[in-house]
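Student: quick check, what structure comes out for this input:
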Amino acid sequence: MLGVTALEDVALRQLFWTLTTLLHSTLLRLLLAINLLPVYCLRQVISVLPIATRRLPLLLTRQGRGRLISQTEQYRTYEEEIAAKQHDGSYRFTPANVLPWNGKTSWPVNRNVVEVCGIKVRVTHTKPKTTSDKAKTIVLLHGNPSWSYIWRRIIRHLTAVGYEVFAIDWLGHGTSDKPVNAPEISFELHMHTLRRVIEQFDLHDFYIAAHDWGGFFPARPSDISMHYYLLYWIWFFSTGILGPLLPDSFVLRFMAPNISVKTARAYSAPYSQSMFKTKASIGRFSHIVPALPDWIYDIRSTDSWRVIEGWLGPEHFTNLNAQASLAERNRHVRGWWAGEFDDKNSRNAPEKVMILFGREDPLLPEFKPVLEQYIGVSRVVRPADGGWLPGAGHYPMEQKPKEIACCIAELSEA
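Tutor: Take a look at the predicted model:
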């Protein structure tokens, strides 16, 4: 006789299998996006209405419009300075703007603390079960909205065959401390975090396995078809409307419909102390993918745009600012991988890379050939099935952990 949890598993798996199947239809994706758009816009209008009403008189005079432009530039400079200081490690968080980890997790592993910008990053460190002169080190990087828990079964496989493994919880995720203010949550903070981990553990000649935000430059509109682009906008509008009220398990189950209730709860455990604050980084990274055409980012430099931004409140454009910055970084990174820059950093590009995608990924399967193109075919080590993992979606670590661990081992031996 099935217990309550088992029945819940069966019901939820069937529900999300049905939902995933329905959203294979481009038409249904379009209809859902169209219906979510006005609700999202209404929510944004409500949020900016008080400040827009108060600043309306400034639109009527040249001096007032000049003030609005100045306020826009000051705020953009403020955010750019935060990102720059986080990148070089000189930034320091104010304790009041950070929530420490609540200590809750159903995954009891050894965790080390690395200080980054005055707050704590936690790194799961697992040593190999067997020692060998040929033992290798691997660093695992998770994406959004997950944390290092997503690598748990792969870690077991890797340590069993002699790997030493480090799995980072990015700041704002999992067991690491959680900044609560959007402007203080940046991709540059992730970059510095990785460098600090490498320095503290004195890592050399190691491999990186990375997923989603942890691993690659984001897809741009020109990289994917409308079918997959629509799913991104459904995600963008849904998170913009519901914010932290959107259950993490909903996203996880859509991407991997066979996930269990127990596993879904484990993903949510580190965020249970304060739903609205602990998920700030999840929300931030949900909205800073540079998914708009470049011409929109380009017109931000015009006076008309800067007047409107100042009128509606520059702080309401914080995600767009981050998108524009990442769009520029995206162009640079693609050029770096393609060898367009003749500098020592370009010459230090990895000699071999393996790209794996779940064949049933509902979001980004079209991005696989884009990555291969920019990274360079000569660097790409192709596993069986050409890098496709049958029976896996956007979270293949939940569905094909053994296969992924074997691919990591294959890459390190190539």
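Student: switch to C-alpha atoms for all contacts and neighbour counts from now on
Tutor: Fine.
Student: biggest helix in the protein by residues?
Tutor: helix 26-54 (DSSP state H).
Student: remind me what it packs against, helices and strands.
Tutor: Helices and strands touching helix 26-54, by 3 or more C-alpha pairs under 8 Å, 6 or more residues apart in numbering; DSSP states H and E, are helix 226-242, helix 303-312.
Student: between helix 226-242 and that helix, find me the angle.
Tutor: For the pair helix 26-54 and helix 226-242, the angle between their directions (axes from the mean of the first three to the mean of the last three C-alpha atoms, to 10 degrees) equals 40 degrees.
Student: list the buried residues of helix 26-54.
Tutor: Going by neighbour count (16 or more other C-alpha atoms under 10 Å), the buried part of helix 26-54 is 26, 29-30, 32-33, 36-37, 40, 52.
Student: output those residues as a markdown table; include the columns distance to Pro290.
Tutor: Compiled in a markdown table, those are given as follows (distance: C-alpha to C-alpha, whole Å):
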| residue | distance to Pro290 |
| --- | --- |
| Thr26 | 22 |
| Arg29 | 20 |
| Leu30 | 20 |
| Leu32 | 21 |
| Ala33 | 18 |
| Leu36 | 20 |
| Leu37 | 18 |
| Tyr40 | 18 |
| Ala52 | 26 |
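Student: want to try a markdown table for the helices and strands packed on helix 26-54, with mean neighbour count and distance to Met191 as columns?
Tutor: Supplementary listing: the helices and strands packed on helix 26-54 in a markdown table, determined by neighbours: other C-alpha atoms under 10 Å; distance: least, C-alpha to C-alpha, whole Å:
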| stretch | mean neighbour count | distance to Met191 |
| --- | --- | --- |
| helix 226-242 | 19 | 24 |
| helix 303-312 | 20 | 29 |
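Student: please tell me how far Met354 sits from Lys368.
Tutor: 11 Å (C-alpha to C-alpha, to the nearest Å).
Student: the structure of the following sequence is requested for comparison with the preceding one:
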Amino acid sequence: MTDVLRTPDEHFRDLPGYPFAPHYLDDLPGSEGLRLHYLNEGPRDAPETFLCLHGQPTWSYLYRRMIPVFTAAGHRVLAPDLFGFGRSDKPTDDRVYTFDFHRESLLRLIQRLDLRNITLVVQDWGGLLGLTLPLEEPGRFSRLIVMNTALATGDVRPNAAFYAWRAYSNAHPNMDVAALLRRASGRVSHEESLAYEAPFPDARFKAGVRAFPRLVPTHPDAPGAEVSRQARDWWVVQLHVESFMAVGLRDPILGAGPMRLLRSVIRGCPPPLEVAHAGHFVQEDAGDEVARAALEAFGLAPGGR
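Tutor: All right, here's what the predicted structure looks like:
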């Protein structure tokens, strides 16, 4: 294993809107010796578990507006930090980060904690990875909340905005994460943007951030493309996962067009909640609004079915 960095705890003190206690696992099969961080909020014995998966360059901080809505309704919430992000360990070699590396760690987390009756909450890479998980463990998933993401099947070419983003990322190996979040969301304050930068004291900590744009499967033989096509085929025919879609319309990469395509392959997916003022990071611009609407749609709000 390459060198591994661990962001000092003091970087996570007094972050605005993030009062959650950390939890760790360091024994996930295939990732032995790496410590994975996750949030675990709400009643441990709640019948419903919301599994919230972040993307790039964010971490579980992204879900701080949605978590209180879910827990106030009596539900349990798990929000892991992918390796290379947040409070999780950060291998320094960019080559460690592969589609399968991230996907396997999420599957092992679900199995290790024996999560059941999962509402899968995904956006960005949280969806590219997360939407493939029910393929392996279909009986554990009951609902889906999906925001600005895709299934990266390799047989649908991304739009020009994606290639521009990938070129920008490749040209900025020490990406200013705080500045990016301020540009992308009008709701993020200066202090909140610094919280997004907190896990990354310097460029050595950003290998995972750098890797993700290069990992998007853009041709049929790319790593992750085949399992994504299998997942697409599964979503087309599955019968038991209830879904809710929200779309940030200001997203130039994964906005209305890509989300229409995704909706067409999720059997039973109702018309989306279109959020005109939201961009790519829907959880920032409208996370509490989306969480309440999803609970209402599922009948899981207080007083629901």
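Student: where along the stretch 201-350 of structure 1 do the strands fall?
Tutor: In order along the chain, the stretch 201-350 of structure 1 carries the following strands (DSSP state E, counting those that start in this stretch): 207-210.
Student: for Arg187 of structure 2, see how far away the equivalent of Glu410 of structure 1 over in structure 2 is.
Tutor: Counting by TM-score structural alignment, Glu410 of structure 1 corresponds to Glu296 in structure 2. Taking C-alpha to C-alpha as the criterion, Glu296 of structure 2 is separated from Arg187 of structure 2 by 24 Å.
Student: now swap in Pro201 of structure 2 and tell me
Tutor: From Pro201 of structure 2 across to Arg187 of structure 2, the span is 24 Å (C-alpha to C-alpha).
Student: about what we covered before: and for the match of Glu410 of structure 1, the neighbour number?
Tutor: Using other C-alpha atoms under 10 Å as the criterion, Glu296 of structure 2 is surrounded by 15 other residues.
Student: what does the one 4 residues further on give?
Tutor: Look at Leu300 of structure 2: counted by other C-alpha under 10 Å, it has 17 neighbours.
Student: aligned partner of Val188 of structure 2 in structure 1?
Tutor: Using TM-score structural alignment, Val188 of structure 2 sits opposite Ile259 in structure 1.
Student: I misspoke; the intended subject was Gln56 of structure 2.
Tutor: In the superposition onto structure 1, Gln56 of structure 2 corresponds to Asn144 when matched by TM-score structural alignment.
Student: before we move on, back to that, so the match of Val188 of structure 2 sits against Val251, correct?
Tutor: No - taking contact to mean C-alpha atoms under 8 Å, the distance of 10.8 Å between Ile259 of structure 1 and Val251 leaves them out of contact.
Student: and those two? Which one has more around it.
Tutor: Neighbours of Ile259 of structure 1 and Val251, each counted by other C-alpha under 10 Å, are more numerous for Ile259; the result is 20 against 14.
Student: list the contacts of the more buried one.
Tutor: Ile259 of structure 1 makes contact with 13, 252-253, 398 under the criterion C-alpha atoms under 8 Å, 6 or more residues apart in numbering.
Student: in structure 2, which of those still touch?
Tutor: With both residues aligned by TM-score structural alignment, their matches' C-alpha atoms under 8 Å, the contacts of the contacts of Ile259 of structure 1 that structure 2 also has are 252-253, 398.
Student: Asn112 of structure 1 looks like it's in a strand, true?
Tutor: Yes - Asn112 of structure 1 sits within a strand when classified using DSSP: H, G, I helix; E, B strand; the rest coil.
Student: neighbours of it, how many?
Tutor: The local packing of Asn112 of structure 1 (other C-alpha under 10 Å) involves 15 other residues.
Student: against Arg112 of structure 2, how distant is the counterpart of it in structure 2?
Tutor: Residue mapping for Asn112 of structure 1 onto structure 2 gives His23, with TM-score structural alignment as the criterion. Applying C-alpha to C-alpha, one obtains 13 Å for the distance of His23 of structure 2 from Arg112 of structure 2.
Student: again with Glu242 of structure 2
Tutor: Taken as C-alpha to C-alpha, the spacing of Glu242 of structure 2 relative to Arg112 of structure 2 amounts to 24 Å.
Student: quick one: which of those two has more around it?
Tutor: Glu242 (19 against 13).
Student: find the nearest non-adjacent residue to that one, please.
Tutor: In space, and not counting its chain neighbours, Glu242 of structure 2 is closest to Arg143: 4.6 Å by C-alpha to C-alpha, 6 or more residues apart in numbering.
Student: and Thr7 of structure 2, by the same measure?
Tutor: If you skip the residues right next to it in sequence, Thr7 of structure 2 has Pro199 as its closest partner in space, 5.8 Å away by C-alpha to C-alpha, 6+ apart.
Student: report the contact partners of the residue mapped onto Phe83 of structure 2 from structure 1.
Tutor: For Phe83 of structure 2, the aligned position in structure 1 is occupied by Leu171, per TM-score structural alignment. Remark: with contacts taken as C-alpha under 8 Å, 6+ apart, Leu171 of structure 1 is in contact with 120-121, 177-179, 189-190, 281.
Student: filter those down to the ones in helices?
Tutor: Counting by DSSP H, the contacts of Leu171 of structure 1 contribute 189-190, 281 to helices.
Student: reformat those as CSV; add distance to Val333 of structure 1 and neighbour count.
Tutor: Formatted as CSV, these follow (distance: C-alpha to C-alpha, whole Å; neighbours: other C-alpha atoms under 10 Å):
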residue, distance to Val333 of structure 1, neighbour count
Leu189, 17, 23
His190, 15, 19
Ser281, 23, 24
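Student: perfect, that will be all.
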